[in-house]
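> Here you go, sequence then predicted model.
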Amino acid sequence: MEPLGVNPQIVDVWSLSTWAASEPGTPPLLPPQPSPNHSMPPFRVSQDLNNKICFWAGDITRLNAEGIVHTTNETFNEQNGYSTRLLFKAGPELKNELYNNIKNCKTGEVCLTDGYKLAARYILHTVGPRYNIKYHTAAESALHYCYRRTLQYAVEKKMHSLALCVINSVRRGYPPDQGAHIALRTVRRFLEHWGQSFERIIFVADSIDASIYEILMPLYFPRSSQEEECSCYLLPADLGDEFGEPVLPDRQIRIIDNPQHKYEDVEDSADLASQFQSSVSIGDHAFSHMEEDIDKQRLLGGQPSYATADPETASMTSDLQHKQRYERLLRRAKNEDLSEVSGIGCLYQCGVDKFGRPVIIFIGKWFKFNEINLDKALLYLIYLLDPLVRGDYVVIYFHTITGTENHPSLSWIRQVYEVLEYKYKKNLKAFYIVHPTLWTKIMTWWFTTFMAPQIKHKVHSVPGVEYLYDIIDPDQLEIPAYITEHDMTINGIRYYKPGSASS
């Protein structure tokens, strides 16, 4: 029974377990013969910082932190479950202040209001960036400043406890795990400089983002030497500057002493590429050669041909060879007998989503990796998907009750990805993983980080079948009975409220 006058819905931030009190998990499996991105751990074990950090998967509006963060749009009228809930609980006074007094907030900026009827004293409103792969550095910088300015505001207002929501949003196209990297490293760097200003910082994530934070937090806030060692391999090579802000060496301005220098004296100036530990120099950059889009080459599994005498010709040749290889496989897929694979039933189209896009189902439990003919499996995938991927499409992978015999090797996944044409990656609108395990989370993170970064923002993990109902009607979803039975066993019946999950 709660004490008189205490709202049972309120969660006391001082009752949450700190990161230091949590037990280090099993270190993630590394690929064979990995090469580290860092010779030394970028972030060392700090018991002091780990005692200030908490991770909580829940409703941020219930926390009695001195400040909570609200991610919204420029005019504070974004329609999502979090904003609607926060505005309702805070009362009409908050809406009046936002709509009539503050009115707007720019991307990357922060606006401060009272918490009104919430348990929190302050609300820090911020606008996360829209993500475009062509301008990803600008989006990363804007997201960094969302977190950094939020922390600075909290320090100025002498807030000793702050609850941070996930500011990046898949609604704005931001890849969830890239956003988590920015959030964690910005907070870590800020605490290294001004950690004495805070006693509690709570990372708050919903069920979809929670799995990402569970994997990445040990890398930025290691609790053991094993987690430190893993960070050398799993953290990206570029961790920004001393404050975690993204740095793009190509855009650094070269300062010279003599403004009267001649063109031929440029060779005597500082070598930017070496100073910033970058292999890209102005003369080698793709733009100077008018080379085909580098991101597209990497998406297709190729590498930029900086060193070739004629990079444009080499790129065209590579694309042509890739296209010819795919067309040969497509001809084989149409002519060979694939009944031994199609009869397994692990890959099929089940219907369309609410936007009329075909939905492809993959049943992990029925894919016996060590028993199936992998060549024919690839041919059947091409045979089934080629006519469907000419327009937008969605893939749902069910990892329900799978065992090690169902886990394909990372090398085979990469081989399949590199064989498929560009339209497969371009027209894929979403890839949902249902009933994920730690294995799928680690494999997905590793693959989309180092092998397929262009589709990272399209991959989402969901804990149950009903979380798919935002994007596909139940009568369009055809799945084996064992999946629904397992789903009800672990989640219960009617566990999902429409609109509570991001799609």
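Sure, I can see it.
> From now on I want contacts and neighbour counts done on CA atoms only, so please keep to that.
OK.
> the strands in the stretch 351-500 of the chain, which residues?
358-363, 393-398, 428-434, 459-462 (DSSP state E, counting those that start in this stretch).
> Any idea which of those strands gets closest to residue 211?
strand 459-462 (8.1 Å; C-alpha to C-alpha).
> buried sites along that closest one?
By 16 or more other C-alpha atoms under 10 Å, the buried positions in strand 459-462 come out as 459-462.
> and which of those residues is nearest residue 405?
Among those, residue 461 lies closest to residue 405 (C-alpha to C-alpha), at 21.2 Å.
> For that closest one, give me its contacts.
208, 432-436 (C-alpha atoms under 8 Å, 6 or more residues apart in numbering).
> top of those residues by neighbour count?
For the contacts of residue 461, the largest number of neighbours (other C-alpha atoms under 10 Å) sits with residue 433, at 24 neighbours.
> looking at it, that residue is touching residue 460, isn't it?
Yes: between residue 433 and residue 460 there is a contact under C-alpha atoms under 8 Å: 6.2 Å.
> Could I get the full set of strands for this structure?
If DSSP state E is used as the criterion, the strands of the chain fall at 53-56, 67-72, 110-114, 122-127, 161-164, 200-204, 347-352, 358-363, 393-398, 428-434, 459-462.
> Which among these is found nearest to residue 233?
Closest to residue 233 of the strands of the chain, according to C-alpha to C-alpha: strand 459-462, at 22.2 Å.
> Number of residues surrounding the nearest residue to residue 211 once chain neighbours are set aside?
Excluding the flanking residues, the one nearest residue 211 by C-alpha to C-alpha, 6 or more residues apart in numbering is residue 441, at 7.2 Å. Close neighbours of residue 441, defined as other C-alpha under 10 Å, add up to 18.
> alright, now check it against this:
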Amino acid sequence: MLRAKEVNMNARTPTTVLSQSEQEKLLEKLGMFKIQGRDKRGRKLLCIIGKLFPAKHVSVEALKKYLEEKILPGLDERPFVVVYLHTGVQRRENFPGISALRSIYDAIPINVKDRIEAVYFLHPGLQSRLFLATFGRLVLRRGLYWKLKYVSRLEFLWEHVRRNEIEIPEFVSDHDEELESRPMMNYGLESDHPRSACSAPVVDSPFSVYSMRCIA
């Protein structure tokens, strides 16, 4: 129970510094990582809900420990795929920095990395595509960059994933419907959230999760 150190997820700056155990409890409570369902080839799905990542309150070390103890053991020893829901990720709220992404990825055991056969990136923005096109091969090693598949609509995700075996948050479905009526959002010609001033990228910080915050 977080009690007095309750996290304000909408704040622009950290309201408190949580202990590592509290950070792990927060990750568990938010449920941003879920192993559920299978794709059409029978492989397990690791679903990651980007919007729920508490970037301002969780350190890389706590996230590594949580993944190693709570998530990775559930993937067994077989090939699996990742479904990353980028919907609703905001520049200043929940986008991890490049150093954090690299540290987390490097912490995953090699045998686990090698079992990732595809990463379905749902609702990528134009800036996300540019960022990954520029830095993706530096961050995503061991061939993972080439396994990345952009998915602009849920209907295209269902070509690869068994629709009834994965729980899609309501806000993701709502955004998908909005994209149908405002297709220019796909190309960055119309924003899906208010613009905000972006500061220069910072590679490292005490929590290592604020760098590259202008990329959404």
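Everything's here; your move. What you see is a predicted model; the values in this text were computed from it and never measured.
> What segments of the second structure are helices?
Per DSSP state H, the second structure carries helices over the ranges 20-30, 60-66, 98-107, 110-113, 126-139, 154-157, 170-181.
> Show me what residue 176 of the second structure aligns to in the first structure.
If you follow residue 176 of the second structure across to the first structure using TM-score structural alignment, you land on residue 487.
> Aligned to residue 32 of the second structure, what sits in the first structure?
Under TM-score structural alignment, residue 32 of the second structure pairs with residue 346 in the first structure.
> With residue 402 of the first structure as the reference, measure out to the residue nearest to its match when sequence neighbours are not counted.
Residue nearest to residue 346 of the first structure in three dimensions, not counting chain neighbours: residue 363, with 4.7 Å by C-alpha to C-alpha, 6+ apart. Distance from residue 363 of the first structure to residue 402 of the first structure, counting by C-alpha to C-alpha, to the nearest Å: 9 Å.
> neighbour count winner among the two?
Higher neighbour count among residue 363 of the first structure and residue 402: residue 363, with 21 against 18, using other C-alpha under 10 Å.
> Give the aligned equivalent of the more buried one in the second structure.
Looks like residue 363 of the first structure aligns to residue 49 there (TM-score structural alignment).
> and the residue mapped onto residue 162 of the second structure from the first structure, what does it touch?
Counting by TM-score structural alignment, residue 162 of the second structure corresponds to residue 473 in the first structure. By C-alpha under 8 Å, 6+ apart, the contact list for residue 473 of the first structure reads 353-354.
> From residue 466 of the first structure, how far out is residue 473 of the first structure?
Using C-alpha to C-alpha, residue 473 of the first structure is found at 10 Å from residue 466 of the first structure.
> Next up, the contacts around residue 107 of the second structure.
Here residue 107 of the second structure is in contact with residue 64 (C-alpha under 8 Å, 6+ apart).
> Under the alignment, what does it map to in the first structure?
Per TM-score structural alignment, residue 107 of the second structure is aligned with residue 419.
> roughly how far apart are that match and residue 274 of the first structure?
Distance from residue 419 of the first structure to residue 274 of the first structure, by C-alpha to C-alpha: 35 Å.
> Likewise for residue 146 of the first structure?
From residue 146 of the first structure to residue 274 of the first structure the distance is 31 Å (C-alpha to C-alpha).
> ok so, going back, report the contact partners of the residue nearest to residue 346 of the first structure.
345-347, 397-399.
> would you turn those into JSON lines with neighbour count?
Output for the contacts of residue 363 of the first structure, formatted as JSON lines (neighbours: other C-alpha atoms under 10 Å):
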{"residue": "345", "neighbour count": "13"}
{"residue": "346", "neighbour count": "17"}
{"residue": "347", "neighbour count": "22"}
{"residue": "397", "neighbour count": "19"}
{"residue": "398", "neighbour count": "23"}
{"residue": "399", "neighbour count": "21"}
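> ok, now which ones touch residue 122 of the second structure?
Going by C-alpha under 8 Å, 6+ apart, residue 122 of the second structure touches 83-87, 150-154, 157.
> What is the aligned counterpart of it in the first structure?
Using TM-score structural alignment, residue 122 of the second structure lines up with residue 434 in the first structure.
> what's the distance between its match and residue 451 of the first structure?
Distance of residue 434 of the first structure to residue 451 of the first structure, computed by C-alpha to C-alpha: 22 Å.
> Equivalent analysis for residue 340 of the first structure, please.
Applying C-alpha to C-alpha to residue 340 of the first structure and residue 451 of the first structure gives a distance of 30 Å.
> Just want to know which of those two has more residues nearby.
Neighbour count, other C-alpha under 10 Å: between residue 340 of the first structure and residue 451, residue 451 has more, with 20 against 13.
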